[in-house]
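Engineer: Here is a sequence with its predicted model. Questions after.
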Amino acid sequence: MKLNSFAKLSGVALLSALVLAGCGSKSSSTGTKKQTLNWMVPSSISTMDTSKMTDLYSSQVANATNEGLLRMGNSKVTPGVAKSYKISNGGKTWTFNLRHSKWNDGKPVTAEDFVFAWQRTVSPKTASQYAYIFGNVKNATQISAGKMSPSKLGVKADGNYKLVVTLNKPQSFFKYMVAQGYYFPQEKSIVQKYGSNYATNATKNGYNGPFILKGWNGTNDTFKLVKNPKYWDAKKVKLSTVNFQTIKDPSTALNSYQSNKLDFTTLNGTQVKQYKNNKDYHDYLEASSFYLEMNEKKDPMFKNKNIRRALSLAIDKKQFVDKVLADGSIAPKGYVPAKMSSHNGKDFADQAYVKDAVEYNLAQAKKYWAKGLKETGKKSVSLTLLSDDTDGAKKNTEFVQSQLTKLPGLKITNQNVPFKTRLSRSQNGQFDLVITAWIADYPDPSNFLDLFTSTNSQNNGKWKNAQYDALIKKSESTDANNETARWNDMVQAEKILMNDQGIVPLYQQAQSTLMQSKVKGVQFFPTSPQWAWDKASIK
């Protein structure tokens, strides 16, 4: 799931290791009049269309306002629209038994709402960047390629309240996938009513989750969630309102927190030093990767491996996390984050570690740079570095700029734009260099590695390697049922990506936050969507 490049959100090691922020184990039973939570986000949401959203902030709101078959809970997935499910046919058939739940307009949520939504997402007409995530659902890949009708997707409604899903191969983590926004149902009548304007503001949508979105016009920085009385488990939702403020400047956010206008805020490195011993302080290491993509399609010089290696070696990642971020973030061992996945007691990041791909060596960087310039016939290069326009993003792109311009003849111009604009430009290939971030949707290396197959829509830099593609394909087909073989395929794939310097890993992010002690039961997840407020309350 896409992250704001320098927003201070986070995760912890494993999807199963969920924790409660705020430290409260029992919710207060105070009246709804006081059950208002004031929350800060560093970037505005971009869309509420679950077929089209790719960023973390939209997914957080979608997770609060809608619900899939299963729902993330403490240490495991919990029943959502599906009250139970069973797995058969050697792990390839999943049958979900749906409860009688409702949309916010009172209409029933049926199995057909899931069929419609999933078919819409994989349809080429929708142009969903998350269509690939359905790749293991029968016929999804052929449908996305325009070779088969969406009606042939391996999902069907057996009556109103039973959904049957057919997979190409067993997939143990499929239960985590159906808890994510891209697998949510969609109210067909609402989608058809608004057409291309569907989910572009708060009113042009249907909601079946704990809250309803209010006050979002598609571009504004303030909006709110209000309790959904039609939600099937509404009696357990304590909050009446969650007010959101988009605040890009950390100082402004901290001032709002100190004046009790916010109950939650993120902190930058400077602020961490001041508040690390405060009782409201919490920090986490997330399952995310921040990296630099190089646009090989727009700038053919990036097809030169020496150029790519030079850029990586020129950036001191340790100095970046220790001196610039200073918030607990760590230098990367590679692309897939540390402490997310393990096999036989060994961490994936350790096994796939390629030292040369993440270390700092300016002298060596200059040698590769000179060789790369000679091979590409260039004497000097001017590039733009695309990132977000938050205060933190500007500070951090300045660091990357200062590091890269130590390479002789290289000029870097920073281009800081709103999060939504950065996403659009990245997806459309309108960049030379871009700082991109990805947070795990589920705790498996494939969630990261799939992105850099040559045909993946998230591969904005267009790096490609036939051997890499073959290993990923093998891990998802012939080796899918052999845990060790599949693991080895993915380890080798990452080593290819790193040895070829397809991307430049920058850091694995930690989140530092302040949350008022009166706030209890806010759930923090290690992967997307990270936060949930359906069990929260105000003391």
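Structural biologist: Cool, the structure landed.

Engineer: contacts and neighbour counts: CA atoms only from here.
Structural biologist: Will do.

Engineer: who's in contact with residue 430?
Structural biologist: residue 298 (CA atoms under 8 Å, 6 or more residues apart in numbering).

Engineer: gap between it and residue 296?
Structural biologist: Applying CA to CA, to the nearest Å, the value for residue 430 to residue 296 is 12 Å.

Engineer: try residue 21
Structural biologist: 42 Å.

Engineer: Likewise for residue 433?
Structural biologist: 10 Å.

Engineer: Identify each buried residue in the longest helix seen in the chain, please.
Structural biologist: Longest helix in the chain, counting residues (DSSP state H): helix 483-499. Using 16 or more other CA atoms under 10 Å as the test for burial, helix 483-499 gives 486-499.

Engineer: and of the residues you listed, the nearest to residue 342?
Structural biologist: Distances from residue 342 to those, taken as CA to CA, are shortest for residue 487 (9.2 Å).

Engineer: residues in contact with that closest one?
Structural biologist: Shown in contact with residue 487 (CA under 8 Å, 6+ apart): 343, 475.

Engineer: ditto for residue 415
Structural biologist: By CA under 8 Å, 6+ apart, the neighbours of residue 415 are 384, 385, 386, 387.

Engineer: Looking at residue 21 and residue 296, which is more packed in?
Structural biologist: Just comparing residue 21 and residue 296: by other CA atoms under 10 Å the higher neighbour count belongs to residue 21, 23 against 20.

Engineer: this is the comparison structure:
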Amino acid sequence: MKFKTVVKLSAVGAASAFLLAACGNQSRESSSKYINWQTSSQLPTLDASKATDNLSFAMLNNSNEGLLVNAKDNKVNPGVAKSYDVSKDGKTYTFHLRHSNWSNGKPVTAKDFVYGWQRTVDPKTASQYSYLFDHVQNADAIGKGKAPVSSLGVKADGDYTLVVTLTQPQSYFKYLVTMAPFLPQSEAVVNKYGSSYGTNSDDMVYNGPFKMTGWKGTNDTWTLQKNNKYYNASKIKVAGVKYSVEKDANTALNQYETGAADESFLSGAQQVGKYKGSKELSSPKVASTFYLEFNEKKNPELKNANLRKAISLAVNRKEYTDHTLGDGSIPAVGYVSPGMSKRNGKDFTADAGTTSGVSYNLSEAKKLWAKGLKEVGKKSVNYAVLSDDTDAGKKTTEFLETALNKLPGLKVSAQNVPFKTRLTRSQNGQFDLVVSAWGADFPDPISFLSLFTSDASYNNGKWKNAQYDQLVNAAETKDSNNAAKRWDDLVKAEQILMNDQGIAPLYHQVQPQVVKPRVHGVQYFATGSPIDFRDATLSKK
């Protein structure tokens, strides 16, 4: 999913995506039944079919519930589905739903899942996450306008049985159904609110442990309020989570240190060092990668691999992570994040071994740049580097501006805009170079690699490679049931992406933050929705 570039996090992710922010003085902090949490960017949407970023996913997955929910150690727990069965051929999933309700008191039924899934794959919705349904029967044909939405392989067998038919086995399907695009949606509510659905907290309905209140669509505060209609409401121990937007890392930390916030993200070596050794410091792992994307459609000369490689080689990633971020993030070792997927005890990044796509060599960069300019018949080019308007985003563009302007004939300028605007411009191809980030939606390399096939909705730079497309397709089709071949397909795809410099990975993030001792039980996940408050509790200390 998309991250925001803040100073770590959640960057699309750079500056810790989620911060606990607060309610006031120490006495209020101790007695409050609410967790107070900050985030570094505005909330883009509550429409499960249109969400693309980690903040929207976090809000949706705390205020709604899918068939299954994320659990520790890459496991899943029952959600609305109390159990499920899988056919011997791996192509049919039958989910047995519990009796539960929406926040308006109406029952959540299998038909709500059918409608939600159909709405997401409907081309009219223009969901960027519809590609996740590609294994569901007829999803691809529907997306191409060659089959009716009603033909999607998901059916309600009565009110509380949902039957899903896949075109071929998909080993990670159980993880997909925990995600926002697979949430149930009330057709009556969507029709009632029309174009305003998902654009504010009132024009919505919720079936999760919390419901959203106070979000008008553009304001900087809102609340995840305990949902008393939730089937497991008795297990939710906090009154809610009060969110506020704070882009400036120093201001956020001041809120924490004065008792006006329960948590704060930490930005840079100074802030992280200040809390070194403290029990309040934590760094939840995130399977994410920040990378530089080249717009080959807007700037055709960037189809030249030598120019792309030169730009990548001009970036000293270790200097960037050590001195610009300084928060424990590590220089990119490739596109797929390390520590997420292993086979026979070996990490995916070790098997791929694509150091050529993430190395620093300014001398070689200058040679390739001169060669590339000659090949495309240009003496100079001017590019803007687009990123977020957060602390980390601004520091990142400043660093890249300095590094890339060392290439003779290249003039780079910084362009920093709000997170929501950056997402829109990226999706619409309104950029030269853009700092993007991706957090894995599920613990499999395909969650990263599927983004850069030729027709992928997130391939904003329009890089294309036929062999890459073939390998990713093979991993999802003919080799989907052969673990060894599938792994080899994905390793080769990663190598092609890096060797051709389809993108330039920058770093893999961490989320340094400090949390008040009174807050317990907040769950963080490296993939999928980044945070879960359903088991959170508050003590008086």
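Structural biologist: Thanks, I have it. Keep in mind that this is a model prediction, so the values were computed, not measured.

Engineer: Report the TM-score for the pair.
Structural biologist: The TM-score (TM-score structural alignment, normalised by the length of structure 1) is 0.95; 521 aligned residues with a CA RMSD of 1.4 Å.

Engineer: that older thread, following the chain onward from the longest helix of structure 1, which element is next?
Structural biologist: Next in sequence after helix 483-499 of structure 1, counting helices and strands by DSSP states H and E, comes strand 504-507.

Engineer: That following strand: average distance to aligned residues in structure 2?
Structural biologist: By mean CA distance after the TM-score superposition for structure 1, the fitted strand 504-507 of structure 1 averages 0.2 Å away from its aligned residues in structure 2.

Engineer: Let me know the helix or strand that residue 274 of structure 1 is in.
Structural biologist: Element membership of residue 274 of structure 1 [criterion: DSSP H and E] is helix 269-275.

Engineer: among the contacts of residue 415 of structure 1, who's most crowded?
Structural biologist: Neighbour tally across those (other CA under 10 Å): the maximum, 28 neighbours, falls on residue 387.

Engineer: Spell out which helix or strand contains it, please.
Structural biologist: Element membership for residue 387 of structure 1 (DSSP H and E) is strand 381-388.

Engineer: And that strand, what does it pack against?
Structural biologist: Contact here means 3 or more CA pairs under 8 Å, 6 or more residues apart in numbering; DSSP states H and E; on that basis strand 381-388 of structure 1 packs against helix 391-404, strand 410-417, helix 419-427, strand 433-439.

Engineer: which residues of the stretch 201-350 of structure 1 fall in helices?
Structural biologist: All helices of the stretch 201-350 of structure 1, identified by DSSP state H, counting those that start in this stretch, fall at 250-258, 269-275, 305-313, 317-319, 348-351.

Engineer: In a markdown table, list the ones you listed along with mean neighbour count and distance to residue 528 of structure 1.
Structural biologist: Listed next are the helices of the stretch 201-350 of structure 1 as a markdown table, based on neighbours: other CA atoms under 10 Å; distance: least, CA to CA, whole Å:
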| stretch | mean neighbour count | distance to residue 528 of structure 1 |
| --- | --- | --- |
| helix 250-258 | 17 | 22 |
| helix 269-275 | 16 | 23 |
| helix 305-313 | 24 | 27 |
| helix 317-319 | 18 | 25 |
| helix 348-351 | 20 | 20 |
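
Engineer: Now distance to residue 395 of structure 1 too, for the ones you listed, in TSV please.
Structural biologist: Compiled in TSV, the helices of the stretch 201-350 of structure 1 are given as follows (distance: least, CA to CA, whole Å):
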stretch	distance to residue 395 of structure 1
helix 250-258	12
helix 269-275	11
helix 305-313	19
helix 317-319	14
helix 348-351	28
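
Engineer: which one of these lies closest to residue 333 of structure 1?
Structural biologist: If we rank the helices of the stretch 201-350 of structure 1 by CA to CA, the stretch that ends up nearest is helix 348-351, at 6.1 Å.

Engineer: Tell me what angle the helix or strand following the closest one forms with helix 305-313.
Structural biologist: Using DSSP H and E, the helix or strand that follows helix 348-351 of structure 1 towards the C-terminus is helix 362-376. Here helix 362-376 of structure 1 runs at an angle of 150 degrees relative to helix 305-313 (axes from the mean of the first three to the mean of the last three CA atoms, to 10 degrees).

Engineer: once aligned to structure 2, how far is helix 362-376 of structure 1 on average?
Structural biologist: Mean deviation for helix 362-376 of structure 1: 0.4 Å (mean CA distance after the TM-score superposition for structure 1).

Engineer: sorry, back to before: run the contacts of residue 415 of structure 1 past structure 2 and keep the common ones.
Structural biologist: Using both residues aligned by TM-score structural alignment, their matches' CA atoms under 8 Å, structure 2 keeps these contacts from the contacts of residue 415 of structure 1: 384, 385, 386, 387.

Engineer: nearest to residue 398 of structure 1, of those?
Structural biologist: Nearest member of those to residue 398 of structure 1, counting by CA to CA, is residue 385, at 9.6 Å.

Engineer: I appreciate the help and will end here.
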